[in-house]
Structures are given as C-alpha cells and as structure tokens.
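A.B. asks: Quick one, fold the following:
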Amino acid sequence: MASACTNGLDTGFVALGTTKVAILGVVQGITELLPISSTAHMRVVPTFLGWPDPGSAFSAAMQLAALFAVVTYFWRDVWRLGSGSIRAVQESDYRSFEFRMAVGIVVATIPIVIGGLLLKKQLNACGSPLRELWVIGAASVGMAVLLAIAELVCRHKRTFEEIRLRDAVVIGLAQVGALIPGVSRSGSTLTAALFMNLKREDAARYSFLLGLPAITGAGVKELMELRHAGLDAQGWEVLGVGLASASLSAFVAIWTLMKVMERFSAWPFVIYRLLMGAFLLLIVWLGVLDPMI
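C.D. replies: The predicted model follows:
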C-alpha cells in the first residue's frame, strides 16, 4: 500500500493509528539495534500485514528511541568518554584514551552526515526507489555475506582500549552504507569492527557508541522536518506512542545482542539476514508482490 505525504515528506505512519504504530515501534526498536536492518523490517512487516508503509520519516524519528536505549545501557561508557574528554581538554592532555575515542567517534560521523545530505531527497521522498523490496533484499543478502566473511577470516582478539583513529575512520565509512535500506547501521558498523579484528562484544559495544551522534542527529533532524512540514496533533500523538514502545524494545535488543556476541557469534544474524533477503528477492522475482508496493 502506498505511503502518505505531508508537504512532500513521507508520513505514512499517521494513517496507521496508535495501536499499529505501537506494534511497529516494538519491531523498530528491536531491529534498529540488532544487525538486521530496521528500515527493511519497517517496509516488510507492514507490507505483509496489509498496512501502509509508515515511511522513512517514522524510521528516522524512531532513532531517538535507540538513543535512549544506548545511553541507558552504556551510561558508564558515555559518562567516561564525556567527562574524560572534558578533563583532557582542561588539562591539555590530548593523548588520553577518552579524548582520542571521542575524537574518533566525531570523525567517524562525518561520512554519514555528508552522505545523508547528498541523498536527502532520495531518502525522504514519497515512493523513494531506495525503499523498493528488491533493494532491501539485495542489501540484506550482501551484508549477510560480508558479516559471514568477517566471522570466518578475522581473529577477534583486539579489545576496546586498542581502538585507534584509523579504526574509527574505516568503521565510519562503513556506516554510510546504512543509508541504503536493508544494510543496517549496526550491521555495517559491527561488520567493519569485526574486520578490524575487534573482539565480538567490543565490536558491538563500539558500534553502539560510535552510532550515538548519527542516531541523535537523524532523530532530531527528522523531528524538525516533521514540525516544519506541519505534522498535526494526531500525528505527534501517534509518533509519541511509537517512540515509547520502541524505547523499551530497543533496550531489550541491546541486551540480546551483547549476550549473543559475548557467548556465541554473529552467525544467527548472518543466517537471518540471508534468509530474509533471499525470501524478498524470490517473491519479487515471482511477482507475488509488486516491488514498489
């Protein structure tokens, strides 16, 4: 079903109402922080339920729920990096771990900011070709293959404290891929971190922390655009319900991913992404669903 527009902005979530958006908020919260692509699920789940596409604006705004969950779960790391960086500036100790880590996170955010600005019209436009099902399916399969290679060939021995600026740059460049629905921000950064030979749990931890500026920026920017587009009171109410349900489920998603990466590996996510991507490509090829639906 086609999505809706408000002054050119994709706002299909408003027509869904609070109950359906609460359900999609749970899906969004879980998939936003697991390496399986929230945008993909925001296209696929409504399609199979016969609901309208909630739109890219919904997915972007829901990142504020992910922000809440990440800051809450990793509050010690966030406090350490923030306070340590301020102290380093005050003492002119620019070689401190906290300051170098904070600088790395800022530098790693620059590529996705540039990419987001360049693709702004394509990303938020109603009926964006980037949200076609075949694009999502292909991206999902591609990332599954890359994540599998990272599991097979990398050593996973480096710790969080061994992260350097070059690692941040590489992982930041990989984060740009998240602009393509089906790739996943956490999936692209986690995969890149594993390729840098980080331990699985430290790769996941760094992926979350590195994403904080991008998540914050995308969420705040989308709220401002929705306000500028003239979203009505009902729309804000529906969005608020989605944010509430997404915040709770996002926290569960972080806990789940950290436990899986600590005790096992990324293979469950590889298999899931591969199956989902192959299924989407198959139904598009068979003509079961219109790829533009």
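A.B. asks: hey, let's count contacts and neighbours off CA atoms from now on
C.D. replies: OK.
A.B. asks: residues of stretch 64-79 that come out buried?
C.D. replies: By neighbour count, and taking 16 or more other CA atoms under 10 Å as the criterion, the buried residues in stretch 64-79 are 64, 65, 66, 67, 68, 69, 70, 71, 78.
A.B. asks: ditto for stretch 266-274
C.D. replies: When burial is assessed from 16+ other CA under 10 Å, stretch 266-274 yields the following buried residues: 266, 267, 269, 270, 271, 272, 273, 274.
A.B. asks: and of the buried residues of stretch 64-79, the nearest to residue 262?
C.D. replies: Within the buried residues of stretch 64-79, proximity to residue 262 (CA to CA) peaks at residue 70, which comes in at 17.3 Å.
A.B. asks: Which elements pack onto the helix or strand harbouring that closest one?
C.D. replies: Per DSSP states H and E: residue 70 is located in helix 63-73. Other helices and strands packing on helix 63-73, by 3 or more CA pairs under 8 Å, 6 or more residues apart in numbering; DSSP states H and E, are helix 13-33, helix 212-229, helix 233-263.
A.B. asks: Please generate a structure for the following sequence too, so the two can be compared:
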Amino acid sequence: MDTLQVIILAIVQGLTEFLPISSSAHLILVPVFTAWEDQGLAFDLAVHLGSLMAVVAYFRREIVAMAGAWSASLLHSRKSQDSRLAWAILWGTVPVGLAGLAFKGVVETELRSPIVIAISLICFGLLLGWADYRRRGSRSEYDLQWKDILVVGCAQALALIPGTSRSGITITAALFMGLSREGASRFSFLLSIPVTTLAVGLQVLELVTTPGAATDWSAMLWGVVLSGISAYLCIHYFLSFIRRIGMQPFVVYRIGLGLLLLILFL
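C.D. replies: Prediction:
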C-alpha cells in the first residue's frame, strides 16, 4: 500500500463508521473507482481498531459509569440508569452477532456488488429521512425500554448488507421508537463498541490463522492513528451538527450516491 492509499482509506473509515452513510460501502467502492488492489485483512483490522479506540475515548466517562453500575447490578441487583443502559447495549448486540454467524458467507460473497450497495443506500436513506422528519421524539438513550432495545438490535443486524450503514439503521430504528436525534445517535455509537470489538477479534483470529500472511506494520500504525483521529472528530461534530440541522443532508448524500452507482453499473 502506498502512502496516499493508507491516508485515504483510514480517513474514509474513520469518518464513515459513525456517519449514517455506510463505511463498508465506501471501503468497497474506493477500490472500484481507483486502480488500488484490496487493502487486505490486516489494514481492515487496523482502521476498525482506530474507530473502536475513538468511540471508547469519546465516551470514556459513560463507559466507566456503566461498567461500575453493570457490575453492581450483576453482583448486588442494584439497578440504575447506567446499568440499564449497559444491559441495553449488551442485549442489543445479540441479534447482529447471531446474524453475522449465520450469514457471514453470503454477505462476503453475494452482497458486495455496487448495485446492492446502491439499492441499500437509497432505500435505507429514505427510511432515515422519514424517521427524522416525522417520527423522532425527545427520549434519551437512558429511557430505552425492552421493545426499543429489541427493535434497534434487530435493525442493527441489517447492517450486514453493504450500503445499509450500521449507524444509519440503528439511528433510524431509535428515531422510530421515539428517541431524540442526539439520544438515538449516542445509543448507536455506544452500541458500536461490542460489535466492533467482536469484529476486530474475529479479524485477529483470521489473521493469525492465515499462513504466510505479510503485514505492513507501518501502514497498520498509520491506519490506527488516522482512523482514530478522524472518527473521534466525526463523533464530536456529528452530535453537534444533528442537534441543529438533522439527518436530511445525509439522506440527500445517500440518495445521490446510490443514483450515481445505478447509472454507472446498471
């Protein structure tokens, strides 16, 4: 990988991981529109690790509070807002974990085409626009009920389809369940922590069991750093942006990109 490829892919991953525009779609499309070869599993691991470190760093206070409250709820049956949110994140991860195990092969071989990405971008983009315009409420991530967790968790499983966007579909589902824009986004970002941790763990396992796999450690290091910085800044400014403007600019972007892909590849 040359320096320009490392920089662009790392920043693309960092920015699109938490924007509702699908990071997997953009990482698939970058090689489609360039002469670059696939970046490989090791670099994918690096950029996802950078994104994970960014969201953990940004929500470090909430994570510490949830960890203590979750332990107290487990050991002493003490319930609190933080423990309920911690349990919501854990239970909300179960559907995508099961779906990933069941459909991993299909997703990796059958659903990575530009046409699938285009349809997903447009359809789920329209759904996000509708949820943001007509269905959003005022509840925060601390007000989640079991029905909310089930709906958002099942919606997250749809993010296995390239172009859907994990953050986009979970924010959409949370808005439909009556959360505010900021509450839906914060829950979506927190929900990414166990999912990304599982994904990174699986990538590590696959990497160490691949015989003769070459590793460009310099590219990996820059991938972690650049992805982490861009993801951290993205989370910070996205939460401020949606509070004032909303999701509609991302809806327009998704539809425009989807239509462009249909024109180019149909």
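A.B. asks: what range in structure 2 matches the helix holding residue 70 of structure 1?
C.D. replies: When structure 2 is aligned by TM-score structural alignment, the counterpart of helix 63-73 of structure 1 is residues 48-58.
A.B. asks: Just the residues contacting that stretch, thanks.
C.D. replies: With contact meaning CA atoms under 8 Å, 6 or more residues apart in numbering, stretch 48-58 of structure 2 is reached by 13-14, 17, 63, 189-190, 192-193, 196-197, 200, 223-229, 231-232, 235.
A.B. asks: That one vs structure 1, average offset?
C.D. replies: Here stretch 48-58 of structure 2, set against structure 1 after superposition, deviates by a mean of 1.2 Å using mean CA distance after the TM-score superposition for structure 1.
A.B. asks: starting at the chain centroid, how far to that stretch?
C.D. replies: Taking CA atoms, centre = their mean, to the nearest Å, the mean C-alpha location of stretch 48-58 of structure 2 is offset from the chain mean by 11 Å.
A.B. asks: returning to that earlier point: name only those of the contacts of stretch 48-58 of structure 2 that count as buried.
C.D. replies: Of the members of the contacts of stretch 48-58 of structure 2, the ones counted as buried by neighbours, 16+ other CA under 10 Å, are 13-14, 17, 63, 189-190, 192-193, 196, 200, 223-229, 231-232, 235.
A.B. asks: Contacts only, for the counterpart of residue 177 of structure 2 in structure 1.
C.D. replies: Under the alignment (TM-score structural alignment), residue 177 of structure 2 maps onto residue 196 of structure 1. Going by CA under 8 Å, 6+ apart, residue 196 of structure 1 touches 154, 167.
A.B. asks: now residue 196 of structure 1: how far from residue 156 of structure 1?
C.D. replies: Taking CA to CA, to the nearest Å as the criterion, residue 196 of structure 1 is separated from residue 156 of structure 1 by 8 Å.
A.B. asks: what's the closest non-adjacent residue to the residue nearest the centre of structure 1?
C.D. replies: For structure 1, the residue sitting closest to the mean C-alpha position, by CA atoms, centre = their mean, is residue 185 at 3.8 Å. What sits nearest to residue 185 of structure 1 in space, not counting adjacent residues and going by CA to CA, 6 or more residues apart in numbering, is residue 178, at 4.4 Å.
A.B. asks: aligned partner of the one you found in structure 2?
C.D. replies: Residue pairing (TM-score structural alignment): residue 178 of structure 1 is matched to residue 159 of structure 2.
A.B. asks: Wait, residue 130 of structure 1 touches residue 179, no?
C.D. replies: No: applying CA atoms under 8 Å as the test, residue 130 of structure 1 and residue 179 come out as separate, 9.1 Å apart.
A.B. asks: Between the two, which contacts overlap?
C.D. replies: Joint contacts of residue 130 of structure 1 and residue 179 (CA under 8 Å, 6+ apart) are residue 123.
A.B. asks: looking at structure 1, which residue lies furthest from center?
C.D. replies: Ranking residues of structure 1 by C-alpha distance from their mean position (CA atoms, centre = their mean) puts residue 91 at the top, at 35.4 Å.
A.B. asks: And for residue 227 of structure 1, the neighbour number?
C.D. replies: Number of residues near residue 227 of structure 1 (other CA atoms under 10 Å) recorded here: 12.
A.B. asks: Now check it against structure 2: what is it aligned to?
C.D. replies: With TM-score structural alignment as the criterion, residue 227 of structure 1 pairs with residue 208.
A.B. asks: Then residue 206 of structure 1?
C.D. replies: Mapped onto structure 2 by TM-score structural alignment, residue 206 of structure 1 lines up with residue 187.
A.B. asks: mean deviation of whichever strand or helix holds residue 189 of structure 2 from structure 1?
C.D. replies: In this assignment (DSSP H and E), residue 189 of structure 2 forms part of helix 181-208. Here the mean offset of helix 181-208 of structure 2 against structure 1 after fitting is 0.9 Å, by mean CA distance after the TM-score superposition for structure 1.
A.B. asks: what separates the alignment partner in structure 2 of residue 91 of structure 1 from residue 86 of structure 2, distance-wise?
C.D. replies: When structure 2 is aligned by TM-score structural alignment, residue 91 of structure 1 is paired with residue 76. Applying CA to CA, one obtains 15 Å for the distance of residue 76 of structure 2 from residue 86 of structure 2.
A.B. asks: what do you get for residue 175 of structure 2?
C.D. replies: As defined by CA to CA, residue 175 of structure 2 lies at a distance of 20 Å from residue 86 of structure 2.
A.B. asks: So those two - more neighbours on which side?
C.D. replies: Residue environment comparison for residue 175 of structure 2 versus residue 86 gives the larger neighbour count to residue 175, 29 against 24, counting by other CA under 10 Å.
A.B. asks: That one - that's part of a helix, no?
C.D. replies: Yes: when DSSP: H, G, I helix; E, B strand; the rest coil is applied, residue 175 of structure 2 is found to be in a helix.
A.B. asks: check contacts around it.
C.D. replies: If you count contacts by CA under 8 Å, 6+ apart, then residue 175 of structure 2 has 131, 132, 135, 136, 137, 181, 184 around it.
A.B. asks: one more time with 10 Å
C.D. replies: 128, 130-139, 148, 152, 169, 181-185 (CA atoms under 10 Å, 6 or more residues apart in numbering).
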